[in-house]
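Q: The sequence isn't on hand, but the structure is:
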């Protein structure tokens, strides 16, 4: 069986994070929200730096849209050339933290 492509690894980890996030009880999601927000902001910052744009803080729209913000920033980061295997690993780490939340 061939090794998974890096893009496939990111998609797989994003799907896993999304499933885990949606399954969290509200109190645990609220406790885990800062970690999800932190990764989304890091990706937004890295994308801006790669594109020569100023860094801007993501709007705090609450935990209900954090997953959407992460999905968008992951897409933007991959389009900007952020290293895929490293991104997949960061998502895996986030998922592990969600599991512990």
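A: Good, I have the coordinates. Worth saying up front: this structure is predicted, and the values here are computed from it rather than measured. Residues are numbered from 1 along each chain as shown.

Q: hey, let's count contacts and neighbours off CA atoms from now on
A: OK.

Q: Pull out the buried residues from stretch 82-99.
A: 82, 84, 87-88, 91-92, 94-95, 98 (16 or more other CA atoms under 10 Å).

Q: Would you check how far apart the spatially most central residue of the chain and residue 26 are?
A: The centroid of the chain falls nearest to residue 70 when counting by CA atoms, centre = their mean (4.2 Å). Distance check for residue 70 against residue 26: by CA to CA, to the nearest Å, it reads 18 Å.

Q: Next one for the comparison:
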């Protein structure tokens, strides 16, 4: 498995370990990275930025996973891995 896949699995595992209240307090960390990747992906493909919808805390991990996939498809691995690593390290 590649480094990005490994780091994404680590984020998934850590996020799922958090109590619901703690996850809610830290939701902005996931949302910010997902939005950053969405913006970078749209810029790389020549499209205007578009905000990701707020679907609540329960959907954030899925939204981040989709944004990681899209960013990788756009060739942005150099932004994805450090972003995931920073995110994981910043989670309580």
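A: That came in fine, so what should we check first? Quick caveat: nothing in here was measured; it's all calculated off a predicted structure.

Q: ok, and the closest non-adjacent residue to the residue nearest to the centre of the first structure?
A: residue 40 (4.8 Å; CA to CA, 6 or more residues apart in numbering).

Q: Translate that neighbour into the numbering of the second structure.
A: In the second structure, the position corresponding to residue 40 of the first structure is occupied by residue 34, as judged by TM-score structural alignment.

Q: Does its match touch residue 67 like I think?
A: Yes. Proximity of residue 34 of the second structure to residue 67 meets the contact threshold set by CA atoms under 8 Å, at 5.8 Å.

Q: Between the two, tell me which one has more neighbours.
A: Remark: of residue 34 of the second structure and residue 67, residue 34 carries more neighbours, 27 against 23, as counted by other CA atoms under 10 Å.

Q: List the contacts of the match of residue 40 of the first structure.
A: The contact partners of residue 34 of the second structure, taken as CA atoms under 8 Å, 6 or more residues apart in numbering, are 52, 63-64, 67-68.
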